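Novice: Got a predicted structure plus its sequence, pasted below:
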Amino acid sequence: MHIKKILALLCVFNCFYILTQDDWSVWGDNPVLYPKDVFYPNNLEEVISIIKKANLDNHKVKAIGSCHSWSNLINTNGYIINTDKLDKILYVDRDNKKVKVECGIKLKDLFSFLAQENLSLPNQGFIAEQSIVGAISTGTHGTGHTGVLSDFISEFEVIDSQGNFYKVTKDTNSDWIPFLRIGLGALSFIYSVTIECDNLFILNHKRVLSTWQEAMDNYKSNYQNNDYYMFMAHPTSDMVLNFFWNKTDSVTKRRFIYDIPENIVTNAFLSRAAVRSLKYAPQVGSRLIELWLFGMQKDSHNQYSYLSLSPLKDPISVEYYIEVEFGVHIDDFKIAIDKFKELYNSYENQGYNLTALLTCRFSPGFDKSFLSMSYKRDTAYITINIINYFDKYLEFFNKLEQMLEPYLPRPHWGKFHLLNKEKICNLYGQETFDRFNDIRDKLDPNRMFSNDFIERCFG
């Protein structure tokens, strides 16, 4: 199809959306929540009061932030605690580069505040819409040679299911820290976290197209030779967009006008129109993804890290796509990609119209967060967006997980997966599983913070 016709089609569907959309702003409609009640506390005392009330009423409690999740991690028919108003900066220790914040602060607001203090996080994910505790509790990560987001948390303030308040530091209850970092909301209500930061730094960034073969041949060297590296691609198109970031002492010269093509044309218009059009015309999916990747190229430039590492400023609602992500050992990355392509092609050959976008990132193994996808393992993260919600996506993800099973794939906690107790013990170890439940027994003996998801995974 001629490129002018494609752009015309995008204009039609994007305008149709603008004229007909409801005033509705959640990440997606899978799953739908039916809570007994929803609370919006303003401070610690109100949170404690809500939890004590739930305990007396024998109701479950789940906290929510931005709901950036495709799993049923926050499902409950009990009480929901919305953390949007728990968004305060509690203190800044500039000498030791630490900041203490309430649980509900959005990452984008945290990053902006830190920049004013000449601070930044060592790493961050591709988007910055999540709340800080929602992000760490599900294992949000970026790419590069630092840890995942949760690894930067050194202290917690938490409330157990009886309404008791605890400070968790290197001197007090320190054995809880590796589990609270990615605690899935199953251990306690996390009121505040203390974050270890870096000085604000500038990155030289560029985005360059390559072929799939070049990406597969060079992924290790690209990862090893750059401070941060990732790539995005469509599985059946020979177009891969490589992202390179490296620290620099040069000053940033970026201006707002430089970002207009990406923020307004590529992100706000082209990407949204492309994704929404796939719902009505999935047969043009591959070409639309190519067009989007082509539009995301960038020449070498300098920018502050907090702006550059999270470039997707206005993410698309997950109403339009579903996401799965696996972490495999970096040496198994090629075979994992081959397995995915094999399965993808088999569905296309059967006549299914499915459109996928892959995002591939890399990190070393650390042991700070015991339920991290990269726990003690150099990891390649493979994120798969099935953009048009084709009818058999559940079957597709199930088959993919089975095909990757020999390579011990660790799914992202906040995305679609089929984890259960047996699989978790196999992926993270029986000792980790048992110690996680020991802390649950201490902080939540009546399983107030549990739901079907937690019961399936941890009993």
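Specialist: Arrived safely, thanks for sending.

Novice: Please make it C-alpha for all contacts and neighbour counts, starting now.
Specialist: OK.

Novice: would you list every one of the helices in the stretch 1-150 of the chain?
Specialist: 3-20, 44-57, 107-116, 132-137 (DSSP state H, counting those that start in this stretch).

Novice: secondary structure class for residue 362?
Specialist: strand (DSSP: H, G, I helix; E, B strand; the rest coil).

Novice: Was I right to think it contacts residue 374?
Specialist: No. Here residue 362 lies out of contact with residue 374, judged by C-alpha atoms under 8 Å, at a distance of 9.3 Å.

Novice: if we can go back for a sec, compare the helices of the stretch 1-150 of the chain and give me the one nearest residue 75.
Specialist: helix 132-137 (14.1 Å; C-alpha to C-alpha).

Novice: residue boundaries of the strands in the stretch 301-450 of the chain?
Specialist: 322-329, 356-363, 379-386, 410-411 (DSSP state E, counting those that start in this stretch).

Novice: Below is structure B, check it against A:
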Amino acid sequence: MRRFFRERREKREIAQAVGREGKRRIFSWIHVFRGEAEALIPNDETKLAADIAKGCFSCVGQSHSYNGVQIVPGINAMMMPEGGFKNLSYDPATGIATVGASISVRTCKEFLLTHDRRLLNSGNFMAQTVVGALMTGTHGFGERAVMADAIHALTFLDGNGQRVRLQRGDADFPYVALSFGTIAPIIEIEIETVPTEAFISNSHINRLSKLRELQQGTIASNWCVLPYSDPEDPMMMLHALAHCAVAQRVPEKKSGGGIFAPIARWVIGNYQTLDRFLPMLRRPMQRVLDRLNVKQHTQIQTDPRDLDYLYDPKPGLASERAPDILHGMFSTTYTGYNLAFFVPLEKGPAVVKFIMREADDLRDLGFFLKGIISVREITGTSDVKFAANHREPMAAIDLFADPRDYAWLERLQRLVLQYEPATRPHFGKSALMPEFRSSLGQDNLDRLMNIHRQHYPKANLMFSERVRAFLDVGKPLPGEAAADARLA
């Protein structure tokens, strides 16, 4: 009970501090990473340039919501989402939108809908800034899934507070367009958009062995498995999109399920609640669903004005209404820690089965994966050097656990890295480890750091200890525990 009220008080204090400069406690989304820093709010470009001149700084808001790659204790923190970079415009002649660094994904999407336009792709966490989503590799699924692949140009301030604009075609652009916090502060992005569009969405409950068969004729796929179902052929929920070739609305279709469908639907519909409050029942619940062996297919036409890109038949956000029984399984759980990484596309099913076996073997130690193992298929390739699919199509694997168990997810990631050296990081949600350097290319990382030093020769732009260790660029910063304790 005391813990509950303490957490409520901490969250209230954080909320009250938003918009206020001075010493503040800064957290990643679910408070796994944290640190105390001097918060600076850049109301405009002049103020930001003056703050840069004060000394070492980092930019909060460029990172994804989970791993806090820009949580750097003890130095000035530019609170970009709270700043005044709220410029947002659209050029109908080019289809390019210009988005300021203080604009959230949701605000951007709502604005584009007024022009009947949408982003090429997006993750589902709507509160992060567009710049933060782009810089750390946030993605959807399908063609051009990594959001940074849509960047046309970006503008940032260098260490002297001077504007620098890079656009597609410039030699440095492919390294900077997804630079996980090492190139900052970005003040605006120019990004490609596309017309709003309806799709045919096919959702299946079936077995993983049927994946490729059920994907026939579709253009993009997102699927997940229950980690404690049959390890040889796990229970799968598949969500696949196809082009909608007709102007009128296609009626919803449902088939399959059998006599146990109502039971399975009830369990799936209440799964997140049961999973949250009764974690020890995760495995038996999934075993029951596995034994029911329900197979079901639902086909709907998505609404072109869908905001969260979960591809449902209604506009707006799915979180604002009761979830669809299948699509709800793909929603982010706000009670878990999320870790993600990328493996070659065709190895996705094998890696998932490997993770299932390793996770199940840890249950006697009290560890259980939370909910699902989710996979978004990223087809095609990107010229952005640090995009997941720079070299080949990839599968983005998302693992969930209770926040106190996040270290177990890092262990599972390390095991995958041991057997699949082509694994690449999601800079917002992976545990950044030196083992990733080979798949990213040491020459690419060296080039990025050369660009960094070119624009910040005074070394006044700082990035977190996790990024510094990953890049092998020096000892802990003052304000980090190791440095304070004189261990480094």
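Specialist: Looks like it arrived, so ask away. Since this is a predicted model, take the numbers as computed values, not measurements.

Novice: TM-score for these two?
Specialist: The TM-score (TM-score structural alignment, normalised by the length of the first structure) is 0.79; 410 aligned residues with a C-alpha RMSD of 3.3 Å.

Novice: What is the aligned counterpart of residue 183 of the second structure in the first structure?
Specialist: Counting by TM-score structural alignment, residue 183 of the second structure lines up with residue 187 in the first structure.

Novice: For that match, which residues are in contact?
Specialist: By C-alpha atoms under 8 Å, 6 or more residues apart in numbering, the residues touching residue 187 of the first structure are 160, 180, 439-440, 443-444, 449.

Novice: what about 7 Å?
Specialist: Residues near residue 187 of the first structure by C-alpha atoms under 7 Å, 6 or more residues apart in numbering: 439-440, 443-444, 449.

Novice: hmm, which of these are common to the second structure?
Specialist: Counting by both residues aligned by TM-score structural alignment, their matches' C-alpha atoms under 7 Å, the contacts of residue 187 of the first structure that remain in contact in the second structure are residue 440.

Novice: Going by distance to residue 43 of the first structure, which of the contacts of residue 187 of the first structure wins?
Specialist: Nearest to residue 43 of the first structure out of these is residue 449 (C-alpha to C-alpha; 19.5 Å).

Novice: picking up where we left off before, how about the contacts of residue 187 of the first structure in TSV, adding distance to residue 356 of the first structure?
Specialist: Listed next are these as TSV, based on distance: C-alpha to C-alpha, whole Å:
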residue	distance to residue 356 of the first structure
439	39
440	38
443	41
444	40
449	35
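
Novice: Out of the contacts of residue 187 of the first structure, which comes closest to residue 115 of the first structure?
Specialist: residue 449 (34.6 Å).

Novice: Next, find the distance separating the closest one from residue 80 of the first structure.
Specialist: 11 Å (C-alpha to C-alpha, to the nearest Å).

Novice: Who has more neighbours out of the two?
Specialist: Taking other C-alpha atoms under 10 Å, residue 449 of the first structure and residue 80 do not tie; residue 449 has more neighbours (27 against 23).

Novice: so what's the more buried one up against?
Specialist: Neighbours of residue 449 of the first structure in contact, by C-alpha under 7 Å, 6+ apart: 60-62, 185-188.

Novice: Make TSV from the residues you listed and add distance to residue 164 of the first structure to it.
Specialist: Listed next are these as TSV, based on distance: C-alpha to C-alpha, whole Å:
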residue	distance to residue 164 of the first structure
60	16
61	15
62	17
185	16
186	16
187	13
188	10
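
Novice: I want to check the residues you listed in the second structure. Which are still in contact there?
Specialist: Of the contacts of residue 449 of the first structure, the ones still in contact in the second structure (both residues aligned by TM-score structural alignment, their matches' C-alpha under 7 Å) are 60-61.

Novice: how deep is residue 210 of the first structure tucked in, by neighbour count?
Specialist: Counted with other C-alpha under 10 Å, the neighbours of residue 210 of the first structure add up to 15.

Novice: Residue 373 of the second structure maps to what in the first structure?
Specialist: In the first structure, residue 373 of the second structure lands on residue 358 (TM-score structural alignment).

Novice: what's near enough to touch residue 381 of the first structure?
Specialist: 325-328, 360-362.

Novice: how about 6 Å then?
Specialist: Residue 381 of the first structure sits next to 326-327, 360-362 when contact means C-alpha atoms under 6 Å, 6 or more residues apart in numbering.

Novice: Of those residues, just say which sits nearest to residue 307 of the first structure.
Specialist: Nearest to residue 307 of the first structure among those is residue 361, at 18.0 Å by C-alpha to C-alpha.

Novice: Helix, strand, or coil at the residue nearest to that closest one when sequence neighbours are not counted?
Specialist: Taking C-alpha to C-alpha, 6 or more residues apart in numbering, and ignoring the residues beside it in sequence, residue 361 of the first structure has residue 230 as its nearest neighbour in space, at 4.7 Å. Secondary structure for residue 230 of the first structure, judged by three-state DSSP, is strand.
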